[in-house]
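Undergrad: the following block contains a protein sequence and its predicted model.
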Amino acid sequence: MKVSVVVPTWNEADNIEPCITSVLSDDSRHGVAEVIVSDGGSQDKTVAIVEAMHDNLVRAIQSPPGRGVQLADGADAATGQMLLFLHADNRLPSDWWTQIEHANWPAWGGFHQRIDHPAWRYRLLEWGNAWRGRGRSNLFGDQAIFVHRALYDRVGGFERVALMEDVMLSASLRKHHSATLLPGPLHVDARRWLKRGVVRQTLLNWRIQRAFSNGASPDQLRQIYDA
């Protein structure tokens, strides 16, 4: 079976080429059906960089902005029997395909993370995210969620929402199968935590999840996130 990799982008000129390169490593290229960059209207050179790669496995599509919308549009355009959703500032391990293959094609899951910062607090974040994924089958988008196409379609795919599309998809998928967490490591840019600070960003994430559990809409959650 082949994997379609979907990368949502908005002004990711600095990240998109190394992201795609990580997908198409020598160890994994044979397992890739395509890499679809679902761009939400970048004003930098993101799309031009993708087009300049001149790789028949790589293509860019245009989508209305919003990660849930872009992921859904990318999945709609994909042809592979398995889908993998990758953030532009993430890097897959060179043997990511082999890890999936040796896992006997699990229904869905993600990867252990390695946040690219040496501080000990980031190791705690990695541990907590792995526990959430393994223990609760609740994966976030920066864990490179992969899922069989048939199961993705069965649950209705990504909601076309402003925020929490990854949590909503996980909630639908775990009703059918528990998540599989592969060893990775998936390298994750620390920019999100560096911008707000580890504690502040983590507390914000918890606040958003609590508000979501209490019935807040994705648009209300976006207002909390952008505040």
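TA: Yep, that arrived.

Undergrad: all contacts plus neighbour counts: C-alpha atoms, from now on.
TA: OK.

Undergrad: got the buried residues for the helix or strand where Arg222 lies?
TA: Here Arg222, judged by DSSP states H and E, is contained in helix 218-226. Burial within helix 218-226, assessed by neighbour count using 16 or more other CA atoms under 10 Å, is assigned to 218, 221.

Undergrad: ok, second structure coming up, stack it against the first:
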Amino acid sequence: MTTTVSTHHRKRLSIIIPTLNEAESIERQLTALLGLWVCGVEIIVVDGGSQDATVALAQRHASRVITSEPGRARQMNLGARASCGEQLLFLHADTHLPCRADRKIAQALEGSRCWGRFDIQLSGEQSMLGVIAICMNWRSRLTGIATGDQALFMTRAAFEAVNGYPDQPLMEDIEISKRLKQLSQPACLRAKVVSSGRRWENDGLWPTMLLMWRLRYRYWRGEDCHQLAEEYRHAR
């Protein structure tokens, strides 16, 4: 599915939210985005076949809800191509933006940078989540590689120049970061998005950390991302 949008009707920013069985968080997420929607930000939810009430809940608040084959990269690409914005923000359903994120993104993309991400804060009961977030932010700042939890944003021109997200089941955020770095260094905003630490707490902080580092290392070595995705699903 491809949607062509007249440039005369394009908005400044489009937020694309991929979902799959996110009924517990999607309504809270979209309610938090109402202030941006009122300011003219387009909000598109792309659902990958949820078996719960995600779609019904999203239809109450989103500018548009699209159904897609499952796969986060596939869903985000579909949402981007159906959107109107000259700037694109890819947001996880359990990640919440800082105040006036639209202005922060616009300012970050005014100069030579064509993409970027936010710093991250992990919500949860365990204090170690704060240390993990600090490490994620510093690693990202040093390497120029962002994770999806950090809410990647970019100009539409940059998205199209790298042909969007690679259609792969894992590490799509790392791969698009590598490609975008060929266009410019990222704008690393110190304003924080707040992302749920549920994965870390449910699966265990240290096991999750070791799993992610091991998978990243193996991906860096060139191992097949489909095999890594199978191991990730099995481990979880």
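TA: Received it, and whenever you're ready, just let me know what you need. Since the model is a prediction, treat every value here as computed from it, not as a measurement.

Undergrad: that older thread, packing partners for the helix holding Arg222 of structure 1?
TA: helix 198-213 (3 or more CA pairs under 8 Å, 6 or more residues apart in numbering; DSSP states H and E).

Undergrad: how much does the helix it packs on stray from structure 2?
TA: When structure 2 is superposed, helix 198-213 of structure 1 averages 0.8 Å from its matched positions, counting by mean CA distance after the TM-score superposition for structure 1.

Undergrad: pull up the aligned stretch in structure 2 for that helix.
TA: Aligned by TM-score structural alignment, helix 198-213 of structure 1 falls on residues 205-220 of structure 2.

Undergrad: what are the buried residues along that stretch?
TA: By neighbour count on 16+ other CA under 10 Å, the buried set for stretch 205-220 of structure 2 is 205, 208, 215-216, 219.

Undergrad: what are the ranges of the helices in structure 1?
TA: Taking DSSP state H as the test, the helices found in structure 1 are 16-23, 46-52, 67-77, 96-102, 120-136, 149-155, 165-173, 191-196, 198-213, 218-226.

Undergrad: what about stretch 185-199 of structure 1, start to end distance?
TA: 23 Å (CA to CA, to the nearest Å).

Undergrad: go on, stretch 7-26 of structure 1?
TA: First residue to last in stretch 7-26 of structure 1 (CA to CA) measures 20 Å.

Undergrad: ok, residues contacting it?
TA: Contact partners of stretch 7-26 of structure 1, identified using CA atoms under 8 Å, 6 or more residues apart in numbering, comprise 5, 29, 32, 35-47, 49-50, 65, 67, 70-71, 74, 85-95.

Undergrad: again with stretch 227-236 of structure 2
TA: 169-170, 203, 211, 215, 219.

Undergrad: let's see it at 10 Å
TA: 168-171, 199, 202-203, 207-208, 211-212, 214-216, 218-219, 225-226 (CA atoms under 10 Å, 6 or more residues apart in numbering).

Undergrad: tell me the buried residues in stretch 179-189 of structure 2?
TA: Buried residues in stretch 179-189 of structure 2, counted by 16+ other CA under 10 Å: 179-181, 185-189.

Undergrad: whereabouts in structure 1 does that stretch align?
TA: Using TM-score structural alignment, the residues of structure 1 aligned to stretch 179-189 of structure 2 are 172-182.

Undergrad: repeat that for stretch 80-100 of structure 2.
TA: Under the criterion TM-score structural alignment, stretch 80-100 of structure 2 matches residues 75-95.

Undergrad: what's near enough to touch Val37 of structure 1?
TA: 5-9, 16, 20, 46-47, 50, 58-63, 70-71, 74, 86, 88.

Undergrad: try 6 Å
TA: Val37 of structure 1 makes contact with 6-8, 60, according to CA atoms under 6 Å, 6 or more residues apart in numbering.

Undergrad: do Ser42 of structure 1 as well
TA: Residues counted as contacts of Ser42 of structure 1 (CA under 6 Å, 6+ apart) are 10-11.

Undergrad: can you tell me what it aligns to in structure 2?
TA: Using TM-score structural alignment, Ser42 of structure 1 pairs with Ser50 in structure 2.

Undergrad: against Glu22 of structure 2, how distant is that match?
TA: Taking CA to CA, one finds Ser50 of structure 2 at 8 Å from Glu22 of structure 2.

Undergrad: please apply the same query to Trp200 of structure 2.
TA: As judged by CA to CA, Trp200 of structure 2 and Glu22 of structure 2 stand 17 Å apart.

Undergrad: return the most buried member of the helices of structure 1.
TA: Highest mean neighbour count among these (mean count of other CA atoms under 10 Å): helix 67-77, with a mean of 22.

Undergrad: run the chain-centre distance for that one.
TA: Distance, stretch centre to chain centre, for helix 67-77 of structure 1: 12 Å (CA atoms, centre = their mean, to the nearest Å).

Undergrad: mean shift between that helix and structure 2?
TA: So helix 67-77 of structure 1 averages 1.1 Å relative to structure 2 (mean CA distance after the TM-score superposition for structure 1).

Undergrad: what angle do helix 165-173 and that helix make with each other?
TA: Relative orientation of helix 67-77 of structure 1 versus helix 165-173 (axes from the mean of the first three to the mean of the last three CA atoms, to 10 degrees): 60 degrees.

Undergrad: now for helix 67-77 of structure 1, which elements pack on it?
TA: The contact analysis (3 or more CA pairs under 6 Å, 6 or more residues apart in numbering; DSSP states H and E) places helix 67-77 of structure 1 against no helix or strand.

Undergrad: which other residues reach it?
TA: 6, 8, 38, 63, 158-161, 165.

Undergrad: now do the match of stretch 80-100 of structure 2: distance from first to last residue.
TA: Terminal residues of stretch 75-95 of structure 1 are spaced 23 Å apart (CA to CA).

Undergrad: that one: how far from the chain's middle?
TA: 8 Å.

Undergrad: go on, stretch 40-50 of structure 2?
TA: Stretch 40-50 of structure 2 sits 12 Å away from the centroid of its parent chain (CA atoms, centre = their mean).
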